[in-house]
Each structure stands twice: as structure tokens, then as C-alpha cells.
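Visitor: Next comes the sequence, and after it the predicted model I'd like to discuss.
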Amino acid sequence: MAVKLSQSNLAALPPGVATLRYDRSRLKPGIVHIGVGNFHRAHQAVYLDALFNAGGALDWGIVGAGVRAADADMRARLEAQDWLTTVVEQEAESSQAHVTGAMVDFIAPGDSTRLLDVLADPAIRIVSLTITEGGYYIDPASQKFDPNHPDIVADARDMAAPKTAFGLILAGLMRRRAAGIVPFTVMSCDNIPGNGHVTENAVAGLAALVDPVLADWVRAEVAFPNSMVDRITPATSARERELLTSQFGVEDNWPVFCEGFKQWVLEDDFPLGRPALEQVGVQFVRDVAPFELMKIRILNGGHATIAYPAALLDIHFVHEAMEEPLIRRFLAKVEREEILPIVPPVPDTNLEEYYALIERRFSNPKIGDTITRLCLDGSNRQPKFILPSAADRLAQGRSVTGLALVSALWCRYCYGETDSGKPIAPNDPSWDRLKETARRAKADPRAWLGMTDIFGKLAENPAYAAAFSKALKMLWERGTRETLTRYMADKL
């Protein structure tokens, strides 16, 4: 019989499950983390747990916080097991499970009064975020903070009870400022180019709507270090819960399955101090930008490259897409011919070796990462992961045939059915708009490029528009498989 995960049952866990080597009763909060999803629990929380296991830094416990109504379910499931999480690291040849306990509390979504009290506590020295690429109120075309978004405008009008992550962060900073308490560091852990700068622009941009002097204070006094984070972490489903029970004998309400590989590159800008994460593998550098650009263009761009053709061919798992020779070759051609050549040099890194690592990671058969997850939120991800590479190539007078095909495949996907006619469920916050536009684009590809909030000036480039239009027309005339085949033969 499986052992139900809880603090009192740690000693009863099966011998194949690694558990805590520190006394959780000695943990004290030092970090508030907004957005307690699977990635955070497989990444930042794992690094901290390893540091605690090494015997120190017990004043850096995590207080989770949710800002979405959906976070209430996660909170309830984790509370029932004393905020513990089972993390299962899976590689082709092995699987390892260990229990982490870095989180000491989780403030319910909507409880802004309590969250603001915690944010004002001098013991809190870092506020971190994983709120997804779409949570930063960025205008897709300009990639700049949108101060006119209704959520931001609403918070600016009522800073006593803000609703957004940035409103809550700003309100917490305002309390500390009024009380003469040094501001906490704000640390984004999301896949966004210059995530620290983006976060600063969001907090200071909101502050400017409240009081320009406050905005100046934010920019002058609050640290926003940039970071690059990486670990493939699929969503948890009944499949993962059943695997944990059958293979490891543990019953966990919301386990996290992930790959063995993880990476965290971080700027060392923490005025109030930080945990000694370099002891557990975090790389501290002066400039994260080269690492970040490499990861976003090669890994995240690679995910986008395989996602839509795989979905249109009714492929469910990412490793199954990599087992399809045509998709694997498509990925390699786009990466080697169009993406890698325009990625700037990265310290102590061979880009070809990095791509080979990415290819192996995508092929991991145990992860269970789904194509549907990779296809999620293309309206936010394409402008960050694919379109910048196309724009850079065009600026250098280079071909964008493959990158334009990637975006054409996204358009074809948003039509709402696969090549075999199976319906595709809504998979984007802007799905209705995307689906309607994709249906118009079947006859007129320029309708898709007319979404200038996504494509910006790229849509005005004749070379890009021609490459996109040709790719989309061929997808409709010949289907995904034949289009990829023709691209591979340089006949697109």
C-alpha cells in the first residue's frame, strides 16, 4: 500500500524515495514566491531544498502565494500534505524520486491583506515569480510593458487591494518604504528575454500610474536581477500520480515529474543578501543575457518548431515527435541553418553541443511532456521565441524560410483541426480571435500577419510576408507532411 505524503509519514516512506536531511521546524521564511506551479517546485524549490540538505541557509524558506483563482486548488492539495512535494527526475535509463520541503506556507489567492503583511516583514528579502510569459502585461509587438491594460489600470486606482502580482509587489514595497524598511529584491524566474528588466518595467510602470516619484524610487532602490532558468517540467495528470504510486509507493496530491537536467544562471544583485545557491549548482554571472538568449532561441524556439507540426499530425508526446524522422530532421534544419547562426557567442559554451543536448532532452521517453503543453499560448510565445530570430535574420539579409514555416504551422494549428480532421481544443488566451483569423488566413495569408500586435513590423517585410504566405498556402494544398518534406528538400 502506498504511503500518503505528509510530514508525519516521512520516516515511513519507501527506501527508494530520498527525503529531507534537515529539520523543517527550523525553517524560517526569507522568500515569497508568486506562482507556485510545477516549474517552480521542480526548479527553485529543488535548489533551495538541496541547500537546506547540505546543512545551511534555513532562514530562506519559501512562502508561496497565488494570484489566480485556479491557485486555490494547488494550495489545498499541498496544504493537505504539509506543503511537501515529491519530485521525480526521469531520464531514459533511470528514475529517481525525492521529497522536497522548502515551502513553509502558501497564502491563498485573494488574501491580499495577509500577503501584504508578509511582504512588509523585514525577514522577507526576496520576492520571486513564475507567472508564465503571458503574465507580464507585455505588448506582443513592441515587447514593452502595457500600462493601459485593464488589470494594471484597476490596480493603479486601488493600491489598497491590488489584484495582480505587480500590484501586490508594489504595494508591499510601498509599505516597506513608508516604514523605512529596505526593499526586497524582485527575482523573475520566467522564460522572458531580460526577465529582470521586464519585471522592473512592470513594477515601475505601474508605480508611474500611481506616483512618478514612486516610480523613480523603484528604479533607484529595488534590485531586479536577470536570470536564465531551464528544466523541462510537464503538467501533472493522473498518469504521473499513478506512476508515483506504482513505481515508488508514494501517494502525492500533486507530484512533479521532470527531467534530470536543470540549469539556473543568475545575476548576483541581492542587496539584502541571498542563499548560497552556488553551492548547489547555480551559476552567478555579471551578464545573463547571452545564456538567456541562447536558451530562448534554441530550446524554447525548438519547442515551438516541433510543437505545431506534431499537433497537426496527431502526435501526443514530445518524445514521440522526436521519434518521427521528418519532425526531427525539420527541427535540426531550422536550428542549424536559421537559429544557431544568429545566436551570439556564449561564455564557455559550444552552441552545436548545446543543441545536441537539447535534442537529447526533447527525446527523453520518460518525461511524458505533451505537444499540447508546447502549443499553449502561442500568441505570447511566438513573439518571444520565434519572431525575433526571423527579424534578426532579415536585418542581415538572410533567408527565413524555416522560421516563417514555423509560424505558418502555428497559424494552421489555430484553424482548430488537425490534418486528419480531429478538432483542436482551445489552447491560447486569445483562442477565439486566433481561430477566426486563421480561418480568414486560409484564403488570405496576410490576414494572419495583420495581427500587428503580435507581428509588429515583421509583417511589413516583403520577404517575410512572401515566405509566410507560401508556407501557409502549401500547408493547405499539400498538408503538413508533404510541406515538411518539400522544405527538407529545399523546394519550399
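Guide: On my side now, so go ahead. Numbers count the residues shown, from 1 in each chain.
Visitor: from here on, contacts and neighbour counts on C-alpha atoms
Guide: Will do.
Visitor: Residue 153 and residue 197, how far apart?
Guide: 21 Å (Cα to Cα, to the nearest Å).
Visitor: Who are the packing partners of the lengthiest helix in the chain?
Guide: Across the chain, the longest stretch assigned as helix under DSSP state H is helix 462-488. Applying 3 or more Cα pairs under 8 Å, 6 or more residues apart in numbering; DSSP states H and E, we find helix 462-488 packed against helix 325-334, helix 401-414, helix 446-449.
Visitor: number of nearby residues for residue 55?
Guide: Look at residue 55: counted by other Cα atoms under 10 Å, it has 11 neighbours.
Visitor: Please name the nearest non-neighbouring residue to it.
Guide: residue 22 (7.0 Å; Cα to Cα, 6 or more residues apart in numbering).
Visitor: Next up, identify which helix or strand that neighbour is on.
Guide: Applying DSSP states H and E as the criterion places residue 22 outside every helix and strand.
Visitor: how close does it sit to residue 109?
Guide: Residue 22 is 29 Å from residue 109, by Cα to Cα.
Visitor: Please apply the same query to residue 47.
Guide: Distance from residue 47 to residue 109, by Cα to Cα: 25 Å.
Visitor: of these two, who's got more company?
Guide: Each of residue 47 and residue 109 has its neighbours counted (other Cα under 10 Å); residue 47 has more, 23 against 18.
Visitor: and the next element down the chain from the strand or helix carrying the more buried one?
Guide: Assigned by DSSP H and E, residue 47 belongs to helix 44-53. Note on helix 44-53: by DSSP H and E, the next helix or strand toward the C-terminus is strand 61-65.
Visitor: Comparison target below:
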Amino acid sequence: MTVQTPQYDRSALTAGIVHIGLGNFHRAHMAVYLDDLFALGEGHDWAIIGAGVRPGDALMRDALRAQDCLSTVIELDPAGKTCRRVGSMIDFLPVEPGNASLIAAMSRAEIRIVSLTVTEGGYFINAATGQFDPAAPEIRADAANPDVPETAFGAIVKALKNRRAAGIAPFTVMCCDNLPGNGHVTHAAVSGLARLSDPELADWIDAHVAFPNAMVDRITPATGPRERAMAASFGLADDPVPVTCEPFRQWVVEDNFPAGRPALEKVGVTFSDQVHAYEMMKIRILNGGHAIIAYPGGLMDIEYVHEAMAHPLISAFLDKVEREEVIPYVPPVPNTDIGAYYDLIRSRFSNPEVADTERRLCLDGSNRQPKFIIPSIRDALAAGQSARGLALESALWCRYCAGTSDAGTPIAPNDPNWAALTTLAQAAKAEPQLWLNQRTIYGDLADHAGFAAEFAGWLNMLWADGTAATLRHYLGQ
């Protein structure tokens, strides 16, 4: 089995990007696009320097530096797997308290883009308001110690301050996480943190730093023994951090890069002033769809996403909720048939080679539900229509957080707030309204009598009859 290797001279690459957050998604997405561009003989001054701000990121640094910062990426096409070594990253900075090496790298003039994948929950958003939360403990700590910050945003603020003092133009800050208006969200975090310690710097950031919005998409499972065995089958048994991913990938970016950018349109990236339309379609239909199939699968002890898609009740549940309560409220998208897009999503979810897990889809609901599900509920209710299926999805999440499957199998912690969610979910068995009273998640939906009644009815049925019977009832079976 052959492995594709970089088709360019890596020793001739120079850095133009610092990327914070070297998880699987980045290495299967942005790093691959740049690898493709470099193979065309273009953009060799846009290589990536990797970085992380969490202690756990040091393990990824050690693994990647041991293999000259090459990433193994295996595409899981049902017609046949392909493997490549992606060479677009040329260094990985030390992971250290105070982030001195990261700040120094971002302060260099040749760095013209700083990009991030720090997860949807990493932007210090108050879910109740949807705004940046200046009271978050990590933000308060960085505001009090701006020269030795611990967060990615604190490091960015310090580097921008250094560049301003040195007369160096600011870099563009590019978010690659699944967030509505991700450029606006990142701007709010960077500017908001700066304003706590240096309002004049915050004004300069607002006036001079670009934060383009982007929509990113590629299903990328977590790495475990199966993925390492797959790498070994290609002769790469010594790589502890291979990445597997579906063949499909998409990247739509607002063309707002005052300091310049690589010519990524030559390798399939779409530059558009309507990123928000693509983004809403993807977040509502794909990410929302993930949540719709995640919790029934988790409660029914189904391990893999493609197995959930093969289950007639879960598949029909997804179809009914998407077609009746999600897709009708997704605005038109340039050059896109939304019905065909949903059919593509179903096909992607059903790919058995990806072997994505239901547990991964269930992860971090307290951050994902407000972004991927709650907006669809609000739109349906605002239109005077039913959100009956989405109320059931929310009840399924609550039931999952109670900590056992329908069969009584313990569910291991699967959310940063798991302990609190489990306590609340167990209390909600007797008083469902307690769950909706999480204002940081549901906001004023807790006060919507019709939605609250639907939610309570479904939750009671889940506890009394189980997931399969409840889905049959919803489907009219």
C-alpha cells in the first residue's frame, strides 16, 4: 500500500502562519489544503508553525516533532483508503506557561495569519447572551497578567501589542472552529480581552486587525487503536497520532486578509462574502443532524454513527426533524441545492469506513446545543410552527446526561460540565422544567409554555418507555 509524500521541497518552505490547536481536524483540513497548494509550486512562504496553549498539547508536539512535523492523513473512501503524509507544517512551538515562544513567533513580521482550532467551547462565550464573557476566570487572569497570558487570546493580544510597538502590520486572525459568525466571535474575544487591560490597544485592534468569517467541514474521528492499526497497514506503525477522515472537505472563507493570504482558491477553497449562508446551512443541517442522531444512539448502546444511520428509527427520526423543523428555516445558499446538500450529509453520516462514534457526537452538549440546536428551535417557534422533534432531541440529551443508557449501561463523563449535568438530569426526571431552567443554554425558551410542555412529555416518555418506543411514538408508528 503506497503512501503519498509531499511533492515539494519542504526545506525551502518558510513560515507565514501560526496555527493554535493541532488537533485532528486542523491536520485533516487546513493543513491538507496548504499541502495541496505547495504541491502546485505555489505559496511556499505560507508554511505553518504549530502551537498549543494547554499542557496536553505538549504530547502532540512531541509526537509530531519526532516525525519532522509530518502528519499521516488517511482518507476513508468506501471504494478504497488512501494515505498521505502532509508536510505543510514545519515546526511546533514549545508549550509552556506564559506562552513566551508563541508570543515571540506571532510577533515576527513574516507571520501574516494566526489561525485557531480551539473547539467550539474555547471562545469564552456566555451562552445566555451569546456574547464574550469578560468574567470567565481564565480571561480575568490574563487581563491581570497581560504579559504572561495563559489563553490563546491573551497570547494573540500580547503579540499584537508587540507588533504595534515595533511598527509591524498586524496579522489576520482566522478562526477555523464550528461557530456561527466565527470571525466575529474571535474578534470579540481578542478585543474584549484587550479592553480589560489596555482600552487603547483594543481600539487599535478594532480598527486594524481582520477577523474573516469561515465555514469549515470535514468529518474527522478521534484517533484510537483502530486508526493506529490503519496507519501501520500503510507501513507507518511508528506514528502515534495518525488522522483519519472522510473524503469530503469544504472550506468557505470571507476574503478579508489585509496582510495577504495563500492562493487557496486554486485548491478548492471558496472565497465568498456570503459565508454566513454556507455556515448556517452546515451548522443547522450537519452539526444539528449529528446531535439528532447522537443521543438516541447513545441511549440505545449503538457504538458507531453509520450503525445509527442504519437503524430505521434513528434514520427516520433524523429525516423527519431535518425536513420539518430544520431545513425549512435555512436560508438560500449560493449555488447550492439544500435538499441535495442534506442527501449528501446522510451519505456522509452513513460511510462505514469513517467509523465515527456516537460518543464523539454526544460530547460537549452544553457547548454544542446552544449553537447547533437551540437556534432551529427558536426559528420554528417564531414562525408559529412546531418544534416537537427538536423538543424530543433536547429531552434525549437530558436523558443521556442522567448517566445510564436504556439498558442501564453507565455512560462515562462526556461533557466539561458532566457532574452538574448528571445531577440536574436526574432531578429533571421528576421535574423536567429544572433542565430547561439552564438559562445559559436555553435562555428564555424555558419560559415558552408550549415548548416546555413538549419537552416534559418526551422526557417522561423516555424514562417510562425507553428510546425506541418514544421514537416510534414520534414517528407515528
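Guide: Sure, I can see it. Note that the coordinates shown come from a computational prediction; the quantities given were computed from them, not determined experimentally.
Visitor: quick one: what's aligned to the residue nearest to residue 55 of the first structure in the second structure?
Guide: Per TM-score structural alignment, the equivalent position to residue 22 of the first structure in the second structure is residue 8.
Visitor: Wait, that match touches residue 37, no?
Guide: No - Residue 8 of the second structure is beyond contact range of residue 37, at 10.0 Å (criterion: Cα atoms under 8 Å).
Visitor: Would you mind telling me which of these two has more residues around it?
Guide: Legend: neighbour count by other Cα under 10 Å for residue 8 of the second structure and residue 37, higher for residue 37 (22 against 18).
Visitor: Give me the distance between the equivalent of that one over in the first structure and residue 434 of the first structure.
Guide: Alignment note: residue 37 of the second structure maps to residue 51 in the first structure; criterion TM-score structural alignment. The spacing between residue 51 of the first structure and residue 434 of the first structure, counted by Cα to Cα, is 44 Å.
Visitor: Would you point out which residue is most central in the second structure?
Guide: residue 178 (4.0 Å; Cα atoms, centre = their mean).
Visitor: what does that residue align to in the first structure?
Guide: Residue 178 of the second structure maps onto residue 191 in the first structure, by TM-score structural alignment.
Visitor: now residue 196 of the second structure
Guide: Match for residue 196 of the second structure (TM-score structural alignment): residue 209.
Visitor: still on that earlier bit, residue contacts, the match of residue 22 of the first structure?
Guide: 38, 39, 41 (Cα atoms under 8 Å, 6 or more residues apart in numbering).
Visitor: thought the match of residue 178 of the second structure was touching residue 134?
Guide: No - contact criterion Cα under 8 Å: residue 191 of the first structure and residue 134 do not qualify, at 10.1 Å.
Visitor: How far away from the center of its chain is the longest helix of the first structure?
Guide: Distance of helix 462-488 of the first structure from the chain centroid (Cα atoms, centre = their mean, to the nearest Å) equals 29 Å.
Visitor: Secondary structure element holding residue 202 of the second structure?
Guide: For residue 202 of the second structure, the element it lies in under DSSP H and E is helix 199-208.
Visitor: With the first structure overlaid, report how far that helix is off on average.
Guide: On superposition with the first structure, the mean distance recorded for helix 199-208 of the second structure (mean Cα distance after the TM-score superposition for the first structure) is 1.2 Å.
Visitor: how close does residue 240 of the first structure get to residue 87 of the first structure?
Guide: 11 Å.
Visitor: So which of those two has more stuff around it?
Guide: When residue 240 of the first structure and residue 87 are compared on other Cα under 10 Å, the one with more neighbours turns out to be residue 87, at 26 against 20.
Visitor: tell me the SS of that one?
Guide: strand (DSSP: H, G, I helix; E, B strand; the rest coil).
Visitor: Return the residue of the second structure aligned against it.
Guide: Using TM-score structural alignment as the criterion, residue 87 of the first structure maps onto residue 73 of the second structure.
Visitor: Now for that match: which residues touch it?
Guide: Residue 73 of the second structure makes contact with 27, 28, 83, 84, 85, 86, 242, 243, 244, 245, according to Cα under 8 Å, 6+ apart.
Visitor: In contact with the residue lying closest to it once chain neighbours are set aside: list those residues for me.
Guide: Nearest residue to residue 73 of the second structure in three dimensions, chain neighbours excluded: residue 243, at 4.8 Å (Cα to Cα, 6+ apart). Neighbouring residues of residue 243 of the second structure by Cα under 8 Å, 6+ apart: 24, 27, 28, 71, 72, 73, 74, 220, 221, 222, 223, 227.
Visitor: what about the aligned partner of the first one in the first structure, distance to residue 46 of the first structure?
Guide: What that stands for is residue 24 of the second structure. Matched by TM-score structural alignment, residue 24 of the second structure corresponds to residue 38 in the first structure. Per Cα to Cα, residue 38 of the first structure is found 11 Å from residue 46 of the first structure.
Visitor: now residue 278 of the first structure
Guide: Computed as Cα to Cα, the residue 278 of the first structure to residue 46 of the first structure distance reads 13 Å.
Visitor: do the same with residue 34 of the first structure
Guide: Counting by Cα to Cα, the gap from residue 34 of the first structure to residue 46 of the first structure is 16 Å.
Visitor: Alignment lookup: residue 316 of the first structure to the second structure.
Guide: By TM-score structural alignment, residue 316 of the first structure lines up with residue 303.
Visitor: Helix, strand, or coil at residue 287 of the first structure?
Guide: coil.
Visitor: Tell me how many other residues crowd it.
Guide: 15.
Visitor: Kindly report the same for residue 66 of the first structure.
Guide: Residues lying near residue 66 of the first structure (other Cα under 10 Å) number 26.
Visitor: which residues touch the nearest residue to residue 203 of the first structure once chain neighbours are set aside?
Guide: Once flanking residues are discounted, residue 203 of the first structure sits nearest to residue 166: 5.5 Å by Cα to Cα, 6+ apart. Residues in contact with residue 166 of the first structure (Cα under 8 Å, 6+ apart) are 202, 203, 206.
Visitor: now swap in residue 31 of the first structure and tell me
Guide: Residue 31 of the first structure touches 60, 61, 62, 63, 124, 125, 126, 127, 128, counting by Cα under 8 Å, 6+ apart.
Visitor: Compute the inter-axis angle for the helix or strand encompassing it and strand 61-65.
Guide: Residue 31 of the first structure is part of strand 29-34 when elements are defined by DSSP H and E. Comparing the axes of strand 29-34 of the first structure and strand 61-65 via axes from the mean of the first three to the mean of the last three Cα atoms, to 10 degrees yields an angle of 30 degrees.
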